[in-house]
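K.L.:
Got a sequence here, can you build the structure:
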Amino acid sequence: MAQQRPSTNGRDDVVEYIPALRAFARIFCRQPEEADDLVQETLMKALANLDKYEPGTKMKSWLFTIMRNTYCTRAKKNKRESVGVDESMVEKLVTQPSQEWSVHAREVQSALESLPVHHREILVLVLMLGETYEDAAEICGCPVGTVKSRLNRARRQLLLALNEPEAQPLDSVDA
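P.N.:
Here you go, the predicted model:
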């Protein structure tokens, strides 16, 4: 069994904290490659400035501070810099207008509100909240068959209200 020798220059101590630095980097970076880059840059800075480390203080805290500051500096720099785009691509970089989606969302909300309460309730429970037919039946106090019927009718009424081509007129029978 090999004995650990005390570190004479602090480099061994820095290397000992690489797993902790990798874990800490994942807080800042979602991509593992970006986290590894941040760890590498932190290690380079730490080793280059090892003479500024004060013995008796916590090495791990010192390294984490270097990493946090490195990340913040990177973030500020990335915010200021814009990546160059080929001029032929500039014409293709267009942001689509979002007004149409907003109008459509209001139409759907209005159509949903125009449904009878028992149809709207089933539609929200099953389609939006993801409840099972059985759970929806228990919540509404009706048989599972009624839930399925109401859901089918609610879907068709919603499609009709939104003037969707798949919609078929409903008969006047209501579940």
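K.L.:
switch to C-alpha atoms for all contacts and neighbour counts from now on
P.N.:
Fine.
K.L.:
In terms of secondary structure, what does the strand or helix carrying residue 67 contact?
P.N.:
Taking DSSP states H and E as the criterion, the element that holds residue 67 is helix 59-80. Under the contact criterion of 3 or more Cα pairs under 8 Å, 6 or more residues apart in numbering; DSSP states H and E, helix 59-80 touches helix 11-16, helix 18-28, helix 32-48.
K.L.:
make it 7 Å
P.N.:
For helix 59-80, the elements it packs on are helix 32-48, judged by 3 or more Cα pairs under 7 Å, 6 or more residues apart in numbering; DSSP states H and E.
K.L.:
May I see the buried residues of the helix it packs on?
P.N.:
35-36, 38-43, 46-47 (16 or more other Cα atoms under 10 Å).
K.L.:
What of stretch 99-111?
P.N.:
Buried residues in stretch 99-111 (16+ other Cα under 10 Å): 108, 111.
K.L.:
One more, please, to line up against the first structure:
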Amino acid sequence: MPVETSIEKQMLSAIPHLRAFAVSLTGDLDRADDLVQGAVLTGIEKIDQFQPGTNLQAWLFTILRNQFRTDYRKRKREVEDPNGAWAEKSFTGPAQESRLDFEDMLEALSRLSVEQREAVWLVAAEGMSYEEAARVCQTNIGTIKSRINRARANLAKNLGIDDDEDLGPTRMIRATAMMETFF
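P.N.:
Alright, predicted model coming up:
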């Protein structure tokens, strides 16, 4: 639907106010201008949803604010990489190996004594300090440290980990990732 002349004038007169609001939200002139442009375009596209007799500028402010919030949520999950350096160095191994490793870890954990499994879980998975884990288990810190040490040794044995080379990606994946840096 074409935009009426009076609504078009109201939209144009709202732009400086929208821009000031966008700058206050972003702190960046370029991003603010992008937000204003997006809000005005969305306003034009959805003009049929505007209720005549209500405040057009407030409606556009709402559109701009919603766009800002959507962009903000997206940016929180994204890593800025303008020249592609981060992406170039990134390597993700196949998901199925990770799943198998996880299942192996669960199996190895199940073979630990209840006390060892409890101590490892509280400290490694829950992030508790040795002192906090000792309080939860109603024992002393030395006992918790001993249980964790034995649990780590048993996990390494159960998982077939002999040295640090056995941790992380497989040798094949590491070699593949190294080859990618040469090309």
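K.L.:
Any idea what the TM-score comes out to?
P.N.:
In this superposition the chains share a TM-score of 0.56, using TM-score structural alignment, normalised by the length of structure 1; 129 aligned residues with a Cα RMSD of 4.1 Å.
K.L.:
returning to that earlier point: show me which residues of the helix holding residue 67 of structure 1 are buried.
P.N.:
Neighbour-count burial for helix 59-80 of structure 1 flags 59-60, 63-64, 66-68, 70-71 (criterion: 16+ other Cα under 10 Å).
K.L.:
picking up where we left off before, between the buried residues of helix 32-48 of structure 1, which is closest to residue 163 of structure 1?
P.N.:
residue 35 (49.5 Å; Cα to Cα).
K.L.:
which element follows the helix holding residue 67 of structure 1 toward the C-terminus?
P.N.:
For helix 59-80 of structure 1, the following helix or strand on the C-terminal side (DSSP H and E) is helix 87-90.
K.L.:
Which residue range of structure 2 does that next one align onto?
P.N.:
Per TM-score structural alignment, helix 87-90 of structure 1 has no counterpart in structure 2.
K.L.:
With stretch 117-133 of structure 1 instead?
P.N.:
The aligned range for stretch 117-133 of structure 1 in structure 2 is 114-130, by TM-score structural alignment.
K.L.:
Near whichever residue in structure 1 pairs up with residue 160 of structure 2, how many other residues are there?
P.N.:
Counting by TM-score structural alignment, residue 160 of structure 2 corresponds to residue 163 in structure 1. Residue 163 of structure 1 has 10 neighbours, counted by other Cα atoms under 10 Å.
K.L.:
before we move on, what about residue 123 of structure 1?
P.N.:
26.
K.L.:
separation between it and residue 117 of structure 1?
P.N.:
Distance from residue 123 of structure 1 to residue 117 of structure 1, counting by Cα to Cα, to the nearest Å: 10 Å.
K.L.:
Then residue 21 of structure 1?
P.N.:
Counting by Cα to Cα, the separation of residue 21 of structure 1 from residue 117 of structure 1 is 55 Å.
K.L.:
Compare these two (neighbour count), which wins?
P.N.:
A direct count of neighbours by other Cα under 10 Å for residue 21 of structure 1 and residue 117 places residue 21 higher, at 23 against 11.
K.L.:
circling back to that earlier point, quickly find the element holding the match of residue 160 of structure 2.
P.N.:
Applying DSSP H and E as the criterion places residue 163 of structure 1 outside every helix and strand.
K.L.:
Next one: it from residue 111 of structure 1, what distance?
P.N.:
To residue 111 of structure 1, residue 163 of structure 1 is 10 Å away according to Cα to Cα.
K.L.:
Show me what residue 151 of structure 2 lines up with in structure 1.
P.N.:
By TM-score structural alignment, residue 151 of structure 2 lines up with residue 154.
K.L.:
How about residue 15 of structure 2?
P.N.:
Under the alignment (TM-score structural alignment), residue 15 of structure 2 pairs with residue 14 of structure 1.
K.L.:
if I look at its match, how far off is residue 155 of structure 1?
P.N.:
62 Å.
K.L.:
Same question for residue 45 of structure 1.
P.N.:
Distance, residue 45 of structure 1 to residue 155 of structure 1, using Cα to Cα: 61 Å.
K.L.:
which residues in structure 2 form helices?
P.N.:
In structure 2, helices defined by DSSP state H lie at 5-26, 29-45, 56-77, 85-89, 95-110, 114-120, 130-137, 141-159, 171-182, listed in chain order.
K.L.:
neighbours around the closest residue in space to residue 181 of structure 2 that isn't next to it in sequence, how many?
P.N.:
Nearest in space to residue 181 of structure 2, with sequence neighbours left out and distances taken as Cα to Cα, 6 or more residues apart in numbering, is residue 89 at 7.7 Å. By other Cα under 10 Å, the residues close to residue 89 of structure 2 number 11.
K.L.:
Kindly report the same for residue 18 of structure 1.
P.N.:
The local packing of residue 18 of structure 1 (other Cα under 10 Å) involves 17 other residues.
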